[in-house]
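Prediction below, plus the sequence it came from.
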Amino acid sequence: MRILFVADPLSTFKTHKDSTFAMMREAARRGHSLHHCGPEDLSWVTGGKVSAHTQALTLTGRSGAGVKDWYTVAGEATEALAAFDAVIMRKDPPFDSEYFYATHLLGRAEAEGARVFNSPQALRDHPEKLAILEFPQFTSPTLVTRSAAAIRAFHAEHRDIILKPLDGMGGMGIFRVREDGLNLGSIIETLNRDGAQTVMVQRYVPEIVQGDKRVLVIGGQPVPYCLARIPQGSEIRGNLAAGGKGVAQPLSDSDRAIAEALGPVLAARGLLLVGLDVIGDRLTEINVTSPTCFQEITDQTGFDVAACFIDALEAAVAAR
């Protein structure tokens, strides 16, 4: 297959832990050809198809912390996305207006015959924090609002809460307010901006000390291991970007129950790869843009997540 990865600049890849790199490496091992572009390289003109200026890549076999020469550019071309066997959208958040526009271009490419994973429509329909609202049976008590008064009332009811912006990633902008309400007003002002921004508020789940678990679902089926991202020191966030320690472990019964309930539903909507965030037995986020933790799980357990993903990709392409 000819596979086009729509992703961040190659120079930013941290190959010792990057999941997109793991996908590329496994695809190349199987003899598939690799191509790369960024969302900024997508274009459309009247009478034509959605196209991109792309680079054909050859992997050098080098990887690891600080390694930059992990690929060479074998050639450049401008091609219609429909000319590739698979287009994998792996641009990292934030899900801003430019990301939104890119999904519309990718959606048009789909109509022209391109095979895009994850589905552009599904990316738009599943904002990563708000997607949990469809599955309240699995979530901690949650409030989504622009009302400062509603946030205060939620705190008065639940006493220990987490507040976060809807467009954050990697643990950015997450605050905990305990029963004493210390700094609640300041935090509301910071996140809510006098009612201009919507805030998500959730009852604190104390099992966070055991890790914020990333449960990967590929082709509707859960990967048998998750990565528990455990907060360090006095930190409340387990995100690896915020200094959390990643510990791979088998899925618990509740992890598997959540993944098996959501997996087929989300796969049917065109979400080949999903990352569920679970604390204790509570679902906190549904990640669909560029779920990570492939390499950490594989390195610690021996389960080849990238191979599982490429298996699912090959099957999805063959089924179309």
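Sure, I can see it. Quick caveat, the model's predicted, so the values are computed rather than measured.

When you work out contacts or count neighbours from here on, use the C-alpha atoms and nothing else.
OK.

if you skip the residues just before and after it, what's nearest to D255?
The spatial neighbour of D255 that comes closest, neighbours along the chain excluded (Cα to Cα, 6 or more residues apart in numbering), is D281 at 6.7 Å.

Could you report the neighbour count for the one you found?
Applying other Cα atoms under 10 Å, we find 19 other residues in the vicinity of D281.

which residues does it contact?
138, 254-255 (Cα atoms under 8 Å, 6 or more residues apart in numbering).

Just the buried ones out of those residues, please.
Using 16 or more other Cα atoms under 10 Å as the burial test, these include 138, 255 as buried.

which of the contacts of D281 lies closest to P9?
Among the contacts of D281, D255 lies closest to P9 (Cα to Cα), at 33.5 Å.

Going along the chain, name the helices of the protein.
Remark: helices assigned in the chain by DSSP state H are 19-29, 97-111, 120-125, 148-158, 184-192, 253-268, 294-301, 305-319.

The third one: which residues count as buried?
By neighbour count, and taking 16+ other Cα under 10 Å as the criterion, the buried residues in helix 120-125 are 120-124.

Also the first one?
Judged by neighbour count (16+ other Cα under 10 Å), helix 19-29 contains these buried residues: 19-28.

Any chance of CSV for the residues you listed, columns distance to T58?
Shown next, in CSV, are the buried residues of helix 19-29 (distance: Cα to Cα, whole Å):
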residue, distance to T58
S19, 17
T20, 15
F21, 12
A22, 14
M23, 14
M24, 10
R25, 10
E26, 13
A27, 11
A28, 8
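
and the closest residue to F154 other than its chain neighbours, what does it touch?
Nearest non-adjacent residue to F154, counting by Cα to Cα, 6+ apart: L143, 7.5 Å away. By Cα under 8 Å, 6+ apart, L143 lies in contact with 151, 154, 200-202.

Which one of the buried residues of helix 19-29 is nearest to I161?
Nearest to I161 out of the buried residues of helix 19-29 is S19 (Cα to Cα; 31.6 Å).

close enough to count as contact, G75 and H36?
No: contact criterion Cα atoms under 8 Å: G75 and H36 do not qualify, at 10.8 Å.

residues shared between the contacts of the two?
Counting by Cα under 8 Å, 6+ apart, the common neighbours of G75 and H36 are 55-57.

Reformat the residues you listed as CSV; add neighbour count.
Below are the shared contacts of G75 and H36 laid out as CSV (neighbours: other Cα atoms under 10 Å):
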residue, neighbour count
Q55, 19
A56, 19
L57, 19
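
Using CSV, please lay out the residues you listed together with distance to A268.
Shown next, in CSV, are the shared contacts of G75 and H36 (distance: Cα to Cα, whole Å):
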residue, distance to A268
Q55, 31
A56, 31
L57, 31
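
hold the first one in mind and look at this next one:
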Amino acid sequence: MKIAFIVDPLHRLKAYKDSSVAMMRAAVARGHEVFAIGRESLGARDGRIFASAVALQITHDDHDWHRAGPAEQYDLTAFDAILMRQDPPFDAEYVAATWLLERASRQGARVYNDPRAIRDHSEKVSIVEFPQHTPTTLVARHAGDIQAFIDELGDTILKPLDGMGGSGIFRVRADDPNRNAIIETLTAFGTRTIMAQQYLPAISEGDKRVLLIGGEVMPYSLARIPMAGETRGNLAAGGRGVAMPLTDAERAVAEALAPTLWARGLLIVGLDMIGGRLTEINVTSPTCMVEIAQQTGFDIAARVIEALEKQG
């Protein structure tokens, strides 16, 4: 198979922990050809969708992990599978890329995650479809609604809808003297919608990343455990990653969601859970595969390639 990865610039990928690199290595190990595409090269001409791609030779040296051939222009249907792994922000250019990739899919290209599903699944707001599995949650931008939510629950988490890596997340208690300023900042004085959730004390045990691959629930999570005195477990915010077998509660939620999400073309999904409650559904470029493999020996990246082979 010819497998193309739409990724951030190759020199920015940290091979020692990057899930996309792990998938590239798994693909090569199974005899497939690997290509890299920069999102900015996507375009359309006379109805056909094209991109500039480079063939990659992949090594196991994390400091010198690839060799890239010359860039060539390809019709996207020339690839057997295309993995959209561009990191957020989910801005207008990201949306434009999903439009082009959706058109390529209709022309026969196999794109994962499905471009329309990525566009339709806000990684924050998508959880409102599954309220039975989530903490008490509010999505709003009016200060009065958010203030009432904080007063009702007493201890909450506020976060922007377009953040990643723990950026812009605040824990706000009812007696917090800064709550007005935090709400004004996050909502830009009522012009931006945010998410508020019930604070879950189980965060001390980790913000768990549970991975779904092709509708199958992977048996291990990565618990992102916050530093002392920190609310956020995100690795980018200094959290410590510890691989753990799924709890019964985590597996029940994952098994409930997996068929629905896979039916929408979401090959790789990262569910975020705290205390067995669903807090986010990550579909743009879910990670944590490398840490789980290093700590347990369970190779989730290889499972992704196997799932692509089954689709072929």
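Yep, it's here. In this text, all values refer to a predicted model and were calculated from it rather than measured experimentally.

Kindly provide the TM-score of these chains.
Once superposed, chain against chain, the TM-score is 0.99 (TM-score structural alignment, normalised by the length of structure 2); 312 aligned residues with a Cα RMSD of 0.8 Å.

closest to A241 of structure 1 among the buried residues of helix 19-29 of structure 1?
Closest to A241 of structure 1, out of all of the buried residues of helix 19-29 of structure 1 and judged by Cα to Cα, is S19, at 14.4 Å.

list the contacts for the closest one?
Going by Cα under 8 Å, 6+ apart, S19 of structure 1 touches 291-295, 306.

What is the nearest of those to K213 of structure 1?
Looking across the contacts of S19 of structure 1 and measuring by Cα to Cα, the closest to K213 of structure 1 is C293, at 10.3 Å.

Tell me if I'm right that K208 of structure 2 and M273 touch.
Yes: if you go by Cα under 8 Å, K208 of structure 2 and M273 touch, sitting 5.0 Å apart.

And N234 of structure 2? What does it align with in structure 1?
With TM-score structural alignment as the criterion, N234 of structure 2 lines up with N239 in structure 1.

Against S97 of structure 1, how distant is that match?
Here the criterion is Cα to Cα, to the nearest Å. By it, N239 of structure 1 lies 25 Å from S97 of structure 1.

More neighbours: these two, which one.
Using other Cα under 10 Å as the criterion, N239 of structure 1 and S97 rank with N239 on top: 22 against 9.

Looks like the more buried one contacts Q232 (just checking).
No: between N239 of structure 1 and Q232 there is no contact under Cα under 8 Å: 10.0 Å.

okay, and the common contacts of the two?
In contact with both N239 of structure 1 and Q232: no residue, using Cα under 8 Å, 6+ apart.

who's in contact with D69 of structure 1?
Applying Cα under 8 Å, 6+ apart, the residues near D69 of structure 1 are 60, 62.

My error: substitute T247 of structure 2 in the last question.
Here T247 of structure 2 is in contact with G276 (Cα under 8 Å, 6+ apart).

residues touching whatever residue of structure 1 lines up with L76 of structure 2, list them.
Residue correspondence to structure 1 (TM-score structural alignment): L76 of structure 2 is matched to L81. Shown in contact with L81 of structure 1 (Cα under 8 Å, 6+ apart): 49-52, 87, 109, 114.

Closest one to A312 of structure 1 out of those, please.
For those, the residue nearest A312 of structure 1 by Cα to Cα is V87; the value is 13.8 Å.

thinking that closest one is in contact with M1, fair?
No: counting by Cα under 8 Å, V87 of structure 1 stays clear of M1, with 10.5 Å between them.

which one of these two has more residues nearby?
Higher neighbour count among V87 of structure 1 and M1: V87, with 25 against 15, using other Cα under 10 Å.

okay, now Q107 of structure 2: neighbour count?
By other Cα under 10 Å, the residues close to Q107 of structure 2 number 14.

That one pairs with which position in structure 1?
Per TM-score structural alignment, Q107 of structure 2 is aligned with E112.

before we move on, back to that, who touches the match of N234 of structure 2 in this structure?
Counting by Cα under 8 Å, 6+ apart, N239 of structure 1 touches 170-171, 212, 229-231.

Looking at those residues, which are in strands?
212, 229-230 (DSSP state E).

quick check, nearest of these to G61 of structure 1?
R229 (28.7 Å).

Alignment lookup: the closest one to structure 2.
Using TM-score structural alignment, the equivalent of R229 of structure 1 in structure 2 is R224.

swap in L271 of structure 1?
Using TM-score structural alignment, L271 of structure 1 pairs with L266 in structure 2.

how deep is the nearest residue to its match once chain neighbours are set aside tucked in, by neighbour count?
Excluding its sequence neighbours, the residue lying closest to L266 of structure 2 (Cα to Cα, 6+ apart) is N113, at 4.8 Å. If you count neighbours by other Cα under 10 Å, N113 of structure 2 ends up with 23.

who's in contact with N113 of structure 2?
N113 of structure 2 sits next to 83-84, 265-268, 283-284 when contact means Cα under 8 Å, 6+ apart.

Now render those residues as TSV, adding distance to R12 of structure 2 and neighbour count.
Formatted as TSV, those follow (distance: Cα to Cα, whole Å; neighbours: other Cα atoms under 10 Å):
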residue	distance to R12 of structure 2	neighbour count
L83	18	23
M84	16	25
G265	28	18
L266	25	26
L267	24	23
I268	22	27
V283	20	25
T284	17	26
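
Let me have these in a markdown table, adding distance to L308 of structure 2 as columns.
Shown next, in a markdown table, are these (distance: Cα to Cα, whole Å):
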| residue | distance to L308 of structure 2 |
| --- | --- |
| L83 | 10 |
| M84 | 13 |
| G265 | 12 |
| L266 | 12 |
| L267 | 9 |
| I268 | 11 |
| V283 | 16 |
| T284 | 17 |
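
re the thing from before, so between G75 and H36 of structure 1, which is more surrounded?
Using other Cα under 10 Å as the criterion, G75 of structure 1 and H36 rank with H36 on top: 23 against 11.

quick one: the closest residue to that one other than its chain neighbours from G38 of structure 1, how far?
Nearest residue to H36 of structure 1 in three dimensions, chain neighbours excluded: F5, at 4.8 Å (Cα to Cα, 6+ apart). For F5 of structure 1, the distance to G38 of structure 1 equals 8 Å [Cα to Cα].
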